[in-house]
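A.B. asks: Just the structure for this:
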Amino acid sequence: MKMPENQQTSGENNPKPPLELIESLLESINQTQTLKLKWSLIKTKLSNLKTNLLDLATFPPTSISNELLRSLTVTLSEALTLSLTCHTSNPSSGKLKTQSDIDSIASKLEFHIRDLHVIIESGVLQENNVSTASKREGVRIHARDMITRLQIGSTESRAHALDSVLQLLEKDDKNVVIAVGQGIVPVLVRLLDSGSSAEVREKTVMVIARVSGVESCRNALVNEACVTLQSLTLLKENAVVISSRGGVSLLLKICESGTPTAQACAAGVLRNISGFSDTRECFMEDHVILVLLTLASSGILLAQEHSLACLSNLIRDDDDLILLVARKGGIDCLKTFWDDSGVVAQSLEVAVEFLCNLASEERLIELIISNGFLFRLVRVLNCGVLSVRIHAANTIYKMGYNEKTRKELGDFGFIPLLIRMLDGKAIEEAEAASKALSAILIYTENTKIYKKDQRGIASVVRLLDPLVTGLDKKYPVSILLSLTRSKKCRKQMVNSGALLHLEKLTAMEIEVTGLDKKYPVSILLSLTRSKKCRKQMVNSGALLHLEKLVAMETEDGLTNPVNG
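C.D. replies: The predicted structure is shown next:
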């Protein structure tokens, strides 16, 4: 390829062609006296660049290649000037600044090498002089040129190319079909990468929306884009961009009429998007819940899982939406998924979390119980997946909202399973179990079941240790309060070290999250019934401290929550 004679660079009237500049730069690098290792890396890049330029020279000039060569000439000229400053051991700009400048040149050369490779491999250079006998062929060549430009150059040039692409596609649906045939979809998906600027991502979503608007192109878009979108929408900024540009509506259409695999993929993207509060308003269309529930009941297992997870995200902390989902058959969908033999334990996390969110609405709890979910919860409390057990325990806590349900929870055998969870290595598991038990033990008869477990007292006392952090102490304190009427339990508390932990908690100057100090004080008061315990408290000085705390509680008008 003959190099253009009229190339211009800023500050130079007669710039050298790139190949000549490379030879001059290589000669100059050989004479550098400082940062030689950095310059040796530049030499390697120049060798690759030279090979690409020789390949480029076999094609006739085009506007896209001329633009790239002009940019490359500027970079090579800057590199040559910089290399001359390194012919001495002390560059005029200082070594740190010079090192930074060399790194910048190396990065630019890497981009030029990549861009040259793209335009050579794209086939766009062969088509520059092809006779465009038809309008369709002209659109195809223009689309190929634009697709190539989307893959090279600066952020600004790519944003400009996206404008041109959108302009081409908006003229005719046939142009969309042609562009998809030329491979625009995978290029657009790559542009959604988090490394792109916000402007590029927004414009890319607009182009994707245009492509998805043509039914014959929708499957190609799904097959290429959805898997990538699932990973991209794990990031909030990507999820917000896609949802704000009509992405939710397009994905819902795929959930309605796509292939089973496409439906699962689209539901997975919706699941990610719905996980961010900033995107929830994009799901407020009337048919959203119906589409997701339909897919949750009739799609393949993966589609069901993603749909339930999306619904779970949407109903969280929204009582009206919880009731709507229940009325539209959400509980039946949940049962179908939960009981499917193909569902593995890890996938049950979605089901149990969905149930936990439904149980936030007390008006649904009787319905949940009548549909057999206590049996299902007992089974998953035994599973080997930590997150499933935690969600199950949190669900039990919400379900223990009145005396009737607390009695049922005790009768179903939850207490021994939850006591075992108190000893879990993860503090989140221990807290979830202590929350659930604190609710169940409000029903006095359930304390008899608790007392039968030899580990019960020691396990909950361990959680009172101030060194056990990240756990709300009010739940283990509440459990112990429920058991202080029993002389045997009070003795076990003392033997397990409860006295020491309670003294520390009441004496701590800083506040313990969620803990009202009157409750550990109440436990200490109940323990003073034991002569041995009173003696220990006198010897440690805790009795005097306790008297002061009781006086303070009395002045504040707070009452002892434990009778007697």
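
A.B. asks: Could you use CA atoms for every contact and neighbour count after this?
C.D. replies: Fine.

A.B. asks: secondary structure class for residue 127?
C.D. replies: Here residue 127 is coil, with the state taken from DSSP: H, G, I helix; E, B strand; the rest coil.

A.B. asks: let's see this one next to it:
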Amino acid sequence: MGEESDQSSAEKTRLHQAIVLISSLISLSNSIKVFPTKWQSIGNKLDELFSNLTAIENCQSTDNFSLSITLESILATLKNCDELGKQCSELSYSGKLLMQSDLDIVIAKIGAHIKSISDIYAMGLLTQSNAIVVSRPSVSASRDDIKFYIVDLLSRFKIGSTGMKKQALVAFNEVIQEDDRYLKIALELDTFVNFLVNFLDLKDSEIQEESAKAVSLIAGFESYKSVLIGAGVIAPLIRVLESGSDRSKTFAARCLMKVTENSDNVWSVSAHGGVTVLLKICGNTGEHDGELVGLACGVLKNLVGVEEIRRFVVEEGAILEFVNLLRSKNEVIKICSVDLLQAMACGDESIRYMIIQGGGIRAIVRALDPRSSFSTKTREVAFRGIVNICCSSEKSLNLLVNYGFMDHILYFLRYGEVPVQELALKAAFWLSGTSEEGKKLMGDAGFMPVLVKFLDSNSLEIREVAAETLSSMIIVPRNRKRFMQNDQNVGLLLQMLDPMDINTGNKKLLLSILMSLTSSNSARKKIANSGYLKNIEKLAEAEVSDAKKIVKKLSSNRFRSILGGFWQS
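C.D. replies: Sure thing, here's the model as predicted:
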């Protein structure tokens, strides 16, 4: 018993000597001016060895002999390194080539020692007692302090127990969310990301979840995505999607969505069976929460930009599954499925037809029902989805009318809050451009009086969209006649043409509407008799082309025969 105690005490002494010597050597390596690349590499290796040794300070050995031999070898290498360091500092070495060779040997030996410590821990020859992750540096910490902390976490990835690995992962995820310097330094270490990627395949659910969270956070940095791809992250992420916990799957899907924003990575997801796995998630909404299904839709949206993958998705019968997602009461699923179907339908008439035939348009229009409680975001996506999926199809227009789309737009134009009003106005503008039949239906539904009110909006954009929509509708004779039935409409248009109002950015559109109206005798009469006719006359005097055309039309008519030669010029 006494002999074992002596051996244990000897190990602790050697371990302490090694730690002290490494600390001194790290400082020395930073001060040496010759062979800077070699000494930087030695410094990095010493950092890693230092963390490995400090991590086992509080561990107990079940094989004193193996640890003793390793520590003796480490001390010998460190003493050799110290001697080489002094020679480089004093420039007392005999030759450059010989010194470079000696430094390469030291680098290799330190690397071997790091592996030896990891192997001893992996074989269960060390057992953890009360080892903990070192304290996180302060906000004002130096780069060296941060590096020491990150290297310590890496050592725990390598030689730590399951609990230590998890603890280190949690700590890593916390610091990189608060200070990206930690992430930058971690990615400078050769094996750090490889450990994170390898942890994705561990059966321990907590480690898998934290590692999935880590790679998801890293993927949020555009410049670091390639590091993850280089470490082979895609295949294990897909395996997590297949069999991981729901939390792990969510992080994995989020990471995949970020890395597939680059089309170069799309084929890798497909090659590892990712498309099938994602489709399975979308088809089993009862088993997964809305966030995961939404993220799966998001990844697929990135993937279907590739024609071959889009064809595969269609052949798998997934369009109807996506349409079924539109009926979900979960807003995340509804929004993401609309986005996905828009991406599927882009430039593909056959897919648009499948979406419409499958009831997709009806499901999207339901999100616009004023009686529903959907958010502004959902309604925004629904408006955009209808525009992109329906395009200008006459059949689509009839369906939209039958499903109450026009009624919903009118409701939000009249009573909606400002953000939704703007969306409805843009939808009305799109609708007015679909076909002449669409313009007629809008006129019959009562859009024009509502649009006229928006011409006086404080927002320039709203005024312009309203004017463009109205201008498009007025082209139809039936709409012109209906517009003129309200005596106030013409006067309002003329009033808005005040030449002194520099903020009126849609004069051209208003003049276009008036030009269309002048094809009607009753309209010309109302324009000529309006108290605001002077506004057009002043614009004509200012050489505004459309204003001059309107005045010419009026001057050639019996209602304005008093106008003279200037207008004939």
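
A.B. asks: got the end-to-end distance for stretch 325-335 of structure 2?
C.D. replies: Across its full length, stretch 325-335 of structure 2 reaches 9 Å between end residues, using CA to CA, to the nearest Å.

A.B. asks: And that stretch, what's buried?
C.D. replies: By neighbour count on 16 or more other CA atoms under 10 Å, the buried set for stretch 325-335 of structure 2 is 325, 326, 327, 328, 331, 332, 333, 334, 335.

A.B. asks: quick one: the counterpart of the fifth one in structure 1 from residue 288 of structure 1, how far?
C.D. replies: Pointing back at residue 331 of structure 2 there. In structure 1, the residue matched to residue 331 of structure 2 (TM-score structural alignment) is residue 301. Residue 301 of structure 1 sits 19 Å away from residue 288 of structure 1, taking CA to CA as the criterion.

A.B. asks: Please, which helix or strand holds the nearest residue to residue 246 of structure 2 once chain neighbours are set aside?
C.D. replies: The shortest distance from residue 246 of structure 2 to any residue that is not its chain neighbour, by CA to CA, 6 or more residues apart in numbering, is 7.2 Å, and that residue is residue 288. Applying DSSP states H and E as the criterion places residue 288 of structure 2 outside every helix and strand.

A.B. asks: Check residue 127 of structure 2 too.
C.D. replies: Assigned by DSSP H and E, residue 127 of structure 2 falls in strand 126-128.

A.B. asks: what's that strand aligned against in structure 1?
C.D. replies: Under the alignment (TM-score structural alignment), strand 126-128 of structure 2 falls on nothing in structure 1.

A.B. asks: Show me the strands in structure 1, by range?
C.D. replies: For structure 1, applying DSSP state E gives no strands.

A.B. asks: For the aligned partner of residue 422 of structure 2 in structure 1, give its distance to residue 28 of structure 1.
C.D. replies: Under the alignment (TM-score structural alignment), residue 422 of structure 2 pairs with residue 387 of structure 1. Distance, residue 387 of structure 1 to residue 28 of structure 1, by CA to CA: 62 Å.

A.B. asks: tell me the helices in the stretch 301-450 of structure 2, going along the chain?
C.D. replies: Secondary structure of the stretch 301-450 of structure 2 (DSSP state H, counting those that start in this stretch): helices located at 307-315, 318-326, 331-345, 349-357, 360-366, 376-390, 394-402, 405-415, 418-432, 436-445, 447-454.
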